[in-house]
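Participant: make a model of this:
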Amino acid sequence: MVKYYTFELWGDQSPEAEKQWLRNDKAYYERVKFLKKRISDEAYKILVEKGFHDYTLNELKVIQEGYDFRKWKIKVEMVVTNEIEIWKIKVENVKKIFINHNGTSDDTGFDDWGYEELLDVDESTLSFEILFASGSTILLHFPNNNIFVKQIK
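Facilitator: All right, here's what the predicted structure looks like:
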């Protein structure tokens, strides 16, 4: 589950929470910089340096591909937009998928994209987790160099 940009901390406006947010932000960037060689330069620039805060998740696809049951691979594709830009995020060879959707009665879906964390699970596996304004999360584990980001518009 999200380690640095938690839903509880995001919603807390107290001075203590603000200080903790800044400490967490600094700690996250200290950790994520070591992952730069484990994804493409383009993916790093977009996911870590730019981010998708306040974007909307328009599309989420989980795709199983393969020619027989022993060779199936899972990939996840997401399309996000801020009404000016449209981006496609593709994660291949997914080892773990966890979607925690806190559906509410106001039908906001996942709501706005809040924060994302790219972390290491072990030497060969990365984790990408998204926290939405609703408190919902999407967590993906995948091998190094298997996340791709492309601007569509």
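
Participant: drop to CA atoms for contacts and neighbour counts, all remaining ones
Facilitator: Will do.

Participant: quick check: buried residues in stretch 95-102?
Facilitator: With burial defined by 16 or more other CA atoms under 10 Å, the residues of stretch 95-102 counted as buried are residue 97.

Participant: compare with the first, here's sequence two:
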Amino acid sequence: MKYFRYDLFIAQNTDNLPEEERQEVDRQWQHNREAYSAILKTLSSRLPVDVYAHFNSWGFHDYRLTKMDIEHRSLHDMSVHFTLSSDIDNEENEELWCLCFDKVSYIQYQHLNYDNDQCVMHPEIDDWLYEEIMPVNESMLSFEVLFSSGGNVVLHFPDQSVSIKRVK
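Facilitator: Reported below is the predicted structural model:
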């Protein structure tokens, strides 16, 4: 992640950070948010209208990843589906969404929290924190998501090859 970095997230959520460092982290976070917002605006025509609108607001911040499916047809043609829940503990009020990427040509998973005593992508700590949609070139986009567990997924997909659907 270029803008919503895991190290800044950790620093922002550290209780004993000296005030001067906390202010610097907050300044950096605000600067990065503004810089990313400017880039996202340039991608509005490269994303479906509903996808752009969803991620131009709050996205899936604090949703829980309940499932990630990968359909593999070839090295340059995969589909990746994220199923996300707003509240898995309260089924009555739960919103369930599916975020689907088609024609994925690149996928990378890494974890950024080597000190985590739970496995990465652990069901109780894999809240969706931030995502970035960035241009790779004039016809390919990158989608990167950071989870609170330290898990990080990066995908590359062609323009317009993403959809979002509320399941429940």
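
Participant: distance between the ends of stretch 137-155 of the second structure?
Facilitator: 14 Å (CA to CA, to the nearest Å).

Participant: so where is it in the first structure?
Facilitator: The alignment of stretch 137-155 of the second structure onto the first structure (TM-score structural alignment) covers residues 122-140.

Participant: which parts of the matching stretch are buried?
Facilitator: For stretch 122-140 of the first structure, using 16+ other CA under 10 Å, the buried residues are 125-140.

Participant: swap in stretch 37-57 of the second structure?
Facilitator: Neighbour-count burial for stretch 37-57 of the second structure [16+ other CA under 10 Å]: 40, 43, 46-48, 51-52, 55.

Participant: helix or strand for the aligned partner of residue 33 of the first structure in the second structure, which one?
Facilitator: Counting by TM-score structural alignment, residue 33 of the first structure corresponds to residue 41 in the second structure. Element membership for residue 41 of the second structure, per DSSP states H and E: helix 19-42.

Participant: what is the subsequent helix or strand relative to that helix?
Facilitator: Taking DSSP H and E, what comes next after helix 19-42 of the second structure is helix 49-55.

Participant: mean deviation, that next one versus the first structure?
Facilitator: With mean CA distance after the TM-score superposition for the first structure, helix 49-55 of the second structure departs from the first structure by a mean of 1.0 Å once superposed.

Participant: and that helix, what does it pack onto?
Facilitator: Where contact means 3 or more CA pairs under 8 Å, 6 or more residues apart in numbering; DSSP states H and E, helix 49-55 of the second structure is packed against strand 162-166.

Participant: from the chain's centre, how far out does the strand it packs on sit?
Facilitator: 14 Å (CA atoms, centre = their mean, to the nearest Å).

Participant: ok, stretch 134-142 of the first structure next?
Facilitator: Using CA atoms, centre = their mean, the offset of stretch 134-142 of the first structure from its chain centre is 6 Å.

Participant: same check, this time on stretch 95-103 of the second structure
Facilitator: 12 Å.

Participant: which residues sit against that stretch?
Facilitator: The contact list for stretch 95-103 of the second structure, computed with CA atoms under 8 Å, 6 or more residues apart in numbering, reads 76-87, 157-158, 161-168.
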